[in-house]
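Undergrad: prediction below, plus the sequence it came from.
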Amino acid sequence: MRIRNDRFPGGVHKALTLSYDDGRIHDRRLVGKLNEYGIKGTFHLNSGFLGKEGYISAEEAASLFTGHEVSAHTVDHPFLEQSPTDQIVSEIIDDRRALESLVGYPVRGMSYPFGTNSDRVVSLLPALGIEYARTVASHGKFQLPDDFLRWHPTCHHKQMMEYGEQFAKLEQRHTRMALFYVWGHSYEFENDNNWDLIDRFGEMMGGHDNIWYATNTEIFTYLQAVEQLRYSVDRHLVHNPTATSVWISVEGDSVEIPAGQIVRLS
């Protein structure tokens, strides 16, 4: 029996996520457009900047990003690899604490300020409650991350149409999960006077029943659940011990493995 762990929720092969940094006031317009097209994003906020000129207020964060995700970006946006260890700890922990008090859920991920990091910085993250961390090292591919603590995106949004066209047409000879990850800053749409870019992208990429639209944490949580599946020796039984339902393929057909259940595959 041929079994593959190659499906996102709903049995689809494709997923799309967007990721925006800094919490600028232009996030308001961007969120409205993402909501219009049914696309989800993760917004990495510097809690120390909230309420300052050009930034959203702390009071609006929870309501503004409803349906999306708020994630950490440190308190004051330093170069972490150039910071003392105790400062790295406080920048991340204090940012998580402040953001969690606003949105009412655990903040589990972050993006690196300036996109930079080091082995020392990365080694600290698990103890600080960080499960994923996005870089700015775009790789131009639709692949799952090899290392969630150095999660490289597909592209910056300046290239979103080029890669979006490729992703929309993507048909794989050998099925696997394909992830399209776009990052950027909302103020860049304003500075470049190209808000039409996100509209064209939304019209092209939104509303497809063969794409899972997800936040960064939703993708992380799902892929962790996939790894937790436990199969019997003969592969006729599979147990999903997690709280997240998972889809697999059996002889090419999608099969849901509900959260907390054992499923007989034949």
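TA: Right, received. Where do you want to start?
Undergrad: CA only for contacts and neighbour counts going forward, please
TA: Will do.
Undergrad: does Leu102 count as helix, strand or coil?
TA: Per DSSP: H, G, I helix; E, B strand; the rest coil, the secondary structure class of Leu102 is helix.
Undergrad: ok, it touching Glu59?
TA: Yes: with contact defined as Cα atoms under 8 Å, Leu102 and Glu59 form a contacting pair (7.3 Å).
Undergrad: confirm Glu59 sits in a helix?
TA: Yes: per three-state DSSP, Glu59 lies within a helix segment.
Undergrad: roughly how far apart are it and Phe65?
TA: Using Cα to Cα, to the nearest Å, we find Glu59 at a distance of 11 Å from Phe65.
Undergrad: neighbour-wise, which of Leu102 and Glu59 wins?
TA: A count of neighbours by other Cα atoms under 10 Å puts Leu102 above the other of Leu102 and Glu59, at 17 against 12.
Undergrad: second one coming, line it up with the first:
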Amino acid sequence: MVTTSWDDGHRLDDRLAGLLDRYGIAGTFYIAPRNVELPLHDRLSPAGIRELAERFEIGGHTLTHRRLPRLTDAEATHEMRAGKEEVEAVTGTPVTSFCYPRGEYTGAHVASARALGFRCARTVRRHSLADGPPLELPTTVHAFAHRLDGPTAFRLARGRPWTAAGLFLRWDELALRWFDLCLELGGVFHLWGHSWEVEARHDWRRLERVLSHVGGRPGVRYLSNRDLPGTARP
């Protein structure tokens, strides 16, 4: 199974969606409609959100992208609920998936996600091919080069130093290796990222390389986050 997810609700999400369309890959776009970390002109407009919702799942990402553990439990629940309701009002469709901003959350936020009717909630934990608990979904690869990926790169390279160096320095190489491992062993390959981050790092060609490798495979199911196994009952 293959799923992808893209966070924040940046205007460049439309460009990223075009690549997913090109290679027949499903995606979930987690949108914070009043994201305080994005200038107003960089936020995806309501019209842009509606157009995206015609092709992809739209998930909740709070109202303003505030870091949940820094809020009271009541404030955090309000952020989660208000973001869900505003996106639903824009798209006219239920929002059943959620992503914790920056991947920061506590057990209270998991409970709030359940109470608010979210079927699944994505974290930022990486290097997993498991489907995971529906309200704490792990991921496989972030479309970003992490300097903490050294041990994982060395393990995937099976001790070959030059191969490990390539996996460590290039997230696209790491993604290809994880996907090929998923083909071999089974599981869920979950790629995630931010369109603004891909732009800032000039990584569009790397992203397209990964999507072209992953897409169009016989026997592979391409799913939105809400359609992953186990997400029907959080």
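TA: Sure, I can see it. Please read all numbers here as calculations on a predicted model, not as lab measurements.
Undergrad: superposed, what's their TM-score?
TA: Here the TM-score for the pair of chains, by TM-score structural alignment, normalised by the length of structure 2, is 0.81; 204 aligned residues with a Cα RMSD of 1.9 Å.
Undergrad: His117 of structure 2 corresponds to which position in structure 1?
TA: To be clear, residue 117 of structure 2 is Gly; His isn't right here. In structure 1, Gly117 of structure 2 lines up with Gly129, judged by TM-score structural alignment.
Undergrad: actually, Tyr100 of structure 2.
TA: Alignment note (TM-score structural alignment): Tyr100 of structure 2 maps to Tyr112 of structure 1.
Undergrad: burial of its match, as a residue count?
TA: Every residue meeting other Cα under 10 Å relative to Tyr112 of structure 1 is counted, giving 24.
Undergrad: surely it and Arg134 touch.
TA: Yes: Tyr112 of structure 1 is within contact range of Arg134, at 6.3 Å (criterion: Cα under 8 Å).
Undergrad: on that earlier part again, run through the residues that contact the match of Tyr100 of structure 2.
TA: Shown in contact with Tyr112 of structure 1 (Cα atoms under 8 Å, 6 or more residues apart in numbering): His73, Leu80, Ala133, Arg134, Thr135.
Undergrad: what about the aligned partner of His194 of structure 2 in structure 1, distance to Ala62 of structure 1?
TA: Counting by TM-score structural alignment, His194 of structure 2 lines up with His185 in structure 1. Per Cα to Cα, His185 of structure 1 is found 19 Å from Ala62 of structure 1.
Undergrad: and for His157 of structure 1?
TA: Distance of His157 of structure 1 to Ala62 of structure 1, computed by Cα to Cα: 24 Å.
Undergrad: mind listing the helices for structure 1?
TA: Counting by DSSP state H, one finds helices in structure 1 at the ranges 27-37, 61-64, 85-103, 119-124, 160-169, 186-191, 196-205, 216-227.
Undergrad: mean per-residue distance, the fourth one to structure 2?
TA: With mean Cα distance after the TM-score superposition for structure 1, helix 119-124 of structure 1 departs from structure 2 by a mean of 1.7 Å once superposed.
Undergrad: that helix: which residues count as buried?
TA: Val121, Val122 (16 or more other Cα atoms under 10 Å).
Undergrad: which residues touch the spatially most central residue of structure 1?
TA: The residue lying closest to the centre of structure 1 (Cα atoms, centre = their mean) is Asn216, at 1.7 Å. With contacts taken as Cα under 8 Å, 6+ apart, Asn216 of structure 1 has the following neighbours: Thr17, Leu18, Ser19, Gly41, Thr42, Glu69.
Undergrad: aligned partner of it in structure 2?
TA: Using TM-score structural alignment, the equivalent of Asn216 of structure 1 in structure 2 is Asn225.
Undergrad: follow-up on the earlier one: among the contacts of Tyr112 of structure 1, name the buried ones.
TA: Buried members of these, counted by 16+ other Cα under 10 Å: His73, Leu80, Ala133, Arg134, Thr135.
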